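In: here you go, sequence then predicted model.
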Amino acid sequence: MQPLVSIVTPMYNNANVIIETITSVINQTYSNWELLLIDDASSDETIAILKPFKESDSRIKLFQHNQNKGAAEARNLGTKMATGNYIAFLDADDLWKENKLELQVSQLINNITDVSFGTYEWIDSKSKPLNIRVEALKQLTYNKLLKANYVGNLTGIYNCKKLGKIYTKDLKKRQDWLLWLEALKRSDKPAISIQETIAYYRITEGSLSSNKTNLIKHNFNVYYKGLGYSYIKSSLYLVQFLFEHLLIKKRLIKSIV
């Protein structure tokens, strides 16, 4: 029996893209999955659009918040309801390549790693390629991840039977970074990547914010509020983060010729 993969997808007013996202899961070459759709009190047509998918495929499950609670709480609810051996994340506006799960489950089954991630590409609001690839490091240790977030959340998957379920703190931004830090902290192995493209990240207005104040504030809070470091220690790590993020991590973002 193939291990079950639980896929957690938070949604909030994603009626314009959710069909394509769900279809990218249905088209996976690896078929033993459950898709946990967590609606965070959408006010558009998202729920109506989901109805035929839910009725025609028992692997698709819908859970709803009565009021908007944010991405962290939505992901945590999905994690709580997950019944799979492995947990993966796919935001409601992103897409997976057809062999994404097949490649990563192979890594996890063979005990190569407890945490898998991979390379992804950018698409625009209409799903057209932007010819930009974000390459994944071949492997990733906790200490390297502590310097900057190298895991594209839409590519990440972890072995929850071994590591346990991981719930993230309710920060406004960067909750996913905290989640992958905790996963590597619990594991006795580095994360291993899939070097080929396995997912597509949708670039929308605000996706690539150049607001330096937010860059500093949200990432400082990962260290200060998320990891509980002192103010001084958090400040020192933030300096290290800015160097890593602006000078080293940027080298992984490449044009596709």
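Out: Yep, it's here. For clarity, every value in this text was computed on a predicted model and none was experimentally measured.

In: from here on, contacts and neighbour counts on C-alpha atoms
Out: Noted.

In: okay, now Tyr120: neighbour count?
Out: 26 (other Cα atoms under 10 Å).

In: gap between it and Leu181?
Out: Using Cα to Cα, to the nearest Å, one obtains 20 Å as the distance from Tyr120 to Leu181.

In: here's the one I want to compare it with:
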Amino acid sequence: MSLVNIHDQKLPKLSILIPVYNVADYLVDCLTSLLKQVDHQVEIIALDDASSDGCTKILQDLQKHYPKLQVIYQKQNFGVSAARNNLKKYAKGEYIWFIDSDDIVREGAYEVILQAIDEFYGVDVIIGDYYLWEPAKQNALRLEKTFLGRTNVKLDNIENSFLFNLNKLRKNYIWCHIYNRHLLDKVEFPSRARFEDIFFITDISILCNSYVYISHPLVNYRSRPNSSTTSKKSCSYINDYLSAFLYRSGFVAQRFHNYMILEVLIIF
């Protein structure tokens, strides 16, 4: 594994981390949507997980135009969970935001996040909304809310209200969250093909002391018919689904006896 263009400097407020694997058709749109709106308060690190479709060349070309972009190149593919775990080892920011490399960062999202970090400094998790983007349906966009409750108010995570509220809207996506880095020092992504976000957010929830919902769409989430989360007919998908359900339901049953396990059924 080689690391390109990472220098010692004043610690940034925010690290934006992007695992990359065989998304050549989408990568330029993703990265330029982000790079054109950031400033000196952020670092952007992409990890090329041994792509075979031209992503490496795209990243190299983008670095020539955007010195802010830092890239880790791996010679062997280890999967998205391992990529995220490696990325967070290199991150220096006070807060960390994971982006998927086929999505689009909405204009103004970066400024909104920095404002939230300043206003609610020290909060453990910042929660935003997103647009479901369906290019196959004439680029249809639909606003998706990720949280029920008060906005722009720092909330204490009493009896894990953070996790239970996320369950209600079935929004278990880490790219809707910006995490205080101290949380990520204690949690790893599990090595899984699907639903790794369910495991990760479950583990984060018990460490989270406070959170804020800013009710602002941060990304356009690209719906791809053949992606790992939209292909629902394989046995492996069902096995991963059941594993995620059993993990979270066991977590809830062990720690929150008054909470109805049936409510966990709305994970998805």
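Out: Alright, I've got the coordinates. Treat the numbers as computed from the prediction; the structure is a model and nothing was measured.

In: trace Tyr200 of the first structure over to the second structure, please.
Out: Alignment note: Tyr200 of the first structure maps to Asn220 in the second structure; criterion TM-score structural alignment.

In: give the aligned range of whichever strand or helix holds Gln63 of the second structure in the first structure.
Out: Under the criterion of DSSP states H and E, Gln63 of the second structure resides in helix 55-65. Helix 55-65 of the second structure corresponds to residues 46-56 of the first structure when matched by TM-score structural alignment.

In: how big's the offset between that stretch and the second structure?
Out: Stretch 46-56 of the first structure, aligned to the second structure and superposed, deviates on average by 1.7 Å (mean Cα distance after the TM-score superposition for the first structure).

In: need the nearest residue in space to Tyr241 of the second structure, chain neighbours excluded.
Out: Of all residues beyond its chain neighbours, the one nearest Tyr241 of the second structure is Phe195 (7.1 Å), with distances taken as Cα to Cα, 6 or more residues apart in numbering.

In: hmm, that neighbour is touching Phe245, no?
Out: No. Phe195 of the second structure is beyond contact range of Phe245, at 9.6 Å (criterion: Cα atoms under 8 Å).

In: which residues touch the residue nearest to Tyr241 of the second structure?
Out: With contacts taken as Cα atoms under 8 Å, 6 or more residues apart in numbering, Phe195 of the second structure has the following neighbours: 229, 240-241, 244.

In: make it 10 Å
Out: Each residue near Phe195 of the second structure by Cα atoms under 10 Å, 6 or more residues apart in numbering is listed here: 172-173, 228-229, 237, 240-241, 243-245, 268.

In: then Asn239 of the second structure?
Out: The contact partners of Asn239 of the second structure, taken as Cα under 10 Å, 6+ apart, are 194, 245.

In: what does it correspond to in the first structure?
Out: Using TM-score structural alignment, Asn239 of the second structure pairs with Lys217 in the first structure.

In: tell me which element its match falls in.
Out: For Lys217 of the first structure, the element it lies in under DSSP H and E is helix 212-221.

In: just the buried positions in the following helix or strand past that helix, please.
Out: The helix or strand immediately downstream of helix 212-221 of the first structure is helix 231-243, counting by DSSP H and E. Taking 16 or more other Cα atoms under 10 Å as the neighbour-count basis, helix 231-243 of the first structure is seen to contain the buried residues 234-235, 237-238, 241-242.

In: same question, stretch 24-41 of the first structure
Out: Taking 16+ other Cα under 10 Å as the basis for neighbour counts, the residues of stretch 24-41 of the first structure that come out buried are 24-26, 28, 30-41.

In: out of the residues you listed, list just those in helices.
Out: The subset of the buried residues of stretch 24-41 of the first structure located in helices under the criterion DSSP state H comprises 24-26.

In: ok, so of the residues you listed, who is nearest Val105 of the first structure?
Out: Minimum distance to Val105 of the first structure across those is 14.4 Å, recorded for Val25 (Cα to Cα).

In: so which strand or helix has the spatially closest residue to Tyr247 of the second structure that is not a sequence neighbour?
Out: Spatial nearest neighbour of Tyr247 of the second structure, excluding adjacent residues (Cα to Cα, 6+ apart): Phe199 at 7.2 Å. Under the assignment given by DSSP H and E, the secondary-structure element containing Phe199 of the second structure is helix 196-207.

In: now do that helix: distance to the chain's middle.
Out: In this view, helix 196-207 of the second structure has its centroid 12 Å away from the chain centroid, taken as Cα atoms, centre = their mean, to the nearest Å.

In: quick check, central residue of the second structure?
Out: Most central residue of the second structure, judged by C-alpha distance to the mean C-alpha position with Cα atoms, centre = their mean, is Trp175 at 2.7 Å.

In: how about the residue nearest to Tyr247 of the second structure, what's its partner in the first structure?
Out: Residue mapping for Phe199 of the second structure onto the first structure gives Leu178, with TM-score structural alignment as the criterion.

In: that match contacts Tyr223, correct?
Out: Yes. Because the distance of 9.1 Å satisfies Cα atoms under 10 Å, Leu178 of the first structure is recorded as touching Tyr223.

In: list residues touching both of the two?
Out: Applying Cα under 10 Å, 6+ apart, one finds that Leu178 of the first structure and Tyr223 are jointly contacted by Leu146.

In: and Ser255 of the first structure, how many neighbours?
Out: Other residues within reach of Ser255 of the first structure by the criterion other Cα under 10 Å amount to 11.

In: now do the helices in the second structure.
Out: Secondary structure of the second structure (DSSP H): helices at 27-35, 55-65, 80-90, 109-119, 161-169, 181-184, 196-207, 235-255.

In: closest to Asp100 of the second structure out of those helices?
Out: The closest of those to Asp100 of the second structure is helix 27-35. By Cα to Cα, the value is 8.3 Å.

In: considering the contacts of Phe195 of the second structure, which are maintained in the first structure?
Out: Retained contacts for the contacts of Phe195 of the second structure in the first structure, judged by both residues aligned by TM-score structural alignment, their matches' Cα atoms under 10 Å, are 240-241, 243-244.
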